[in-house]
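Enquirer: Output the structure for:
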Amino acid sequence: MDNNINPVKVRILDKEYVIACPEGQQAALIESSKRVDGEMRRLRDSGKVIGIDRIAVVVALNLAHELLNLQQSSMLSTDEQALHQQLQNLQDKLDALLQQYNKNLLIPS
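Expert: Coordinates of the predicted model:
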């Protein structure tokens, strides 16, 4: 594991935060902070949630929900691939059995 940690300044809702960030992850952290800032601004500007703490919690829950949905979608596609492979294996076995059966029919007794 890379032990080089650097401070990175990010700005969310006009407040600056200094975040410890592993070397090479600065760009991802900055993009993440931009996403959080954008979501918090959108929610604040909608007027549906009042208070920075509440806005932060709602945005965190929304982003966590989005992440869980993406993970579940990814698992489903993995499950679908496994199912497809199992079906292909069954099809191959059936083809082999049918070929063997047809060979046996053609052998004169």
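
Enquirer: make it CA atoms for all contacts and neighbour counts henceforth
Expert: Fine.

Enquirer: got the end-to-end distance for stretch 10-19?
Expert: End-to-end distance for stretch 10-19: 7 Å, by Cα to Cα, to the nearest Å.

Enquirer: Show me what counts as buried in that stretch.
Expert: Counting neighbours by 16 or more other Cα atoms under 10 Å, one finds that the buried residues in stretch 10-19 are 10, 12.

Enquirer: Show me what the helix or strand harbouring Lys93 is packed up against.
Expert: Counting by DSSP states H and E, the element that carries Lys93 is helix 52-106. For helix 52-106, the packing partners by 3 or more Cα pairs under 8 Å, 6 or more residues apart in numbering; DSSP states H and E come out as helix 26-46.

Enquirer: change it to 6 Å
Expert: Applying 3 or more Cα pairs under 6 Å, 6 or more residues apart in numbering; DSSP states H and E, one finds that helix 52-106 makes contact with no other helix or strand.

Enquirer: what's the neighbour count on the residue nearest to Leu13 when sequence neighbours are not counted?
Expert: Among residues not flanking Leu13 along the chain, Asp37 sits closest, at 5.9 Å (Cα to Cα, 6 or more residues apart in numbering). Here the number of neighbours of Asp37 (other Cα atoms under 10 Å) works out to 20.

Enquirer: how about this one, so we can line them up?
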Amino acid sequence: MSANEPVSIHILDREYTVGVEPEERSSLMAAAKLLDSKMREVRGSNRMAAVDRIAVLAALNLAHELQQLRDERHSRDREFSRALDDLHRRLDEVLDAPR
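Expert: Sure, this is the predicted structure:
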């Protein structure tokens, strides 16, 4: 088992040090970059906006995107399941047909 290592990330011009498993470092860095980008997008040109408000709105935007992806996956899963059921039905019909 590997130990957490400290990693410095920069989000909205602030530095944070967090512990992360070495194999998860690149994923954490990508997440920090995404969050920084979202927070900058939310802040826009309003440099005086409260950081906590920016963080909440950025988190809400990311959560909304995540929920949309989950909804899309659920819809694809249902479609896939229907297609499999249809294929099973057709296969059963072929196998049950008199020869």
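
Enquirer: So Tyr16 of structure 2 is in contact with Pro6, correct?
Expert: No - the pair formed by Tyr16 of structure 2 and Pro6 falls short of the contact definition of Cα atoms under 6 Å, at 9.8 Å.

Enquirer: Could you pull up the residues touching Asn4 of structure 2?
Expert: 19-21 (Cα atoms under 6 Å, 6 or more residues apart in numbering).

Enquirer: Filter these down to the buried ones, PyMOL style.
Expert: Here is the PyMOL command that selects the buried residues among the contacts of Asn4 of structure 2 (16+ other Cα under 10 Å):
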select buried, resi 20
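
Enquirer: Please produce JSON lines containing the contacts of Asn4 of structure 2, extended by distance to His64 of structure 2 and secondary structure.
Expert: Formatted as JSON lines, the contacts of Asn4 of structure 2 follow (distance: Cα to Cα, whole Å; DSSP: H, G, I helix; E, B strand; the rest coil):
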{"residue": "Gly19", "distance to His64 of structure 2": "27", "secondary structure": "strand"}
{"residue": "Val20", "distance to His64 of structure 2": "26", "secondary structure": "strand"}
{"residue": "Glu21", "distance to His64 of structure 2": "27", "secondary structure": "coil"}
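
Enquirer: Serialize the contacts of Asn4 of structure 2 to CSV and add fields for distance to Leu84 of structure 2.
Expert: Putting these into CSV (distance: Cα to Cα, whole Å) gives the following:
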residue, distance to Leu84 of structure 2
Gly19, 44
Val20, 41
Glu21, 39
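
Enquirer: three-state assignment of Asn3 of structure 1?
Expert: Using DSSP: H, G, I helix; E, B strand; the rest coil, the structure places Asn3 of structure 1 in coil.

Enquirer: Could you find the closest non-adjacent residue to it?
Expert: The nearest residue in space to Asn3 of structure 1 (Cα to Cα, 6+ apart) is Pro22, at 7.1 Å.
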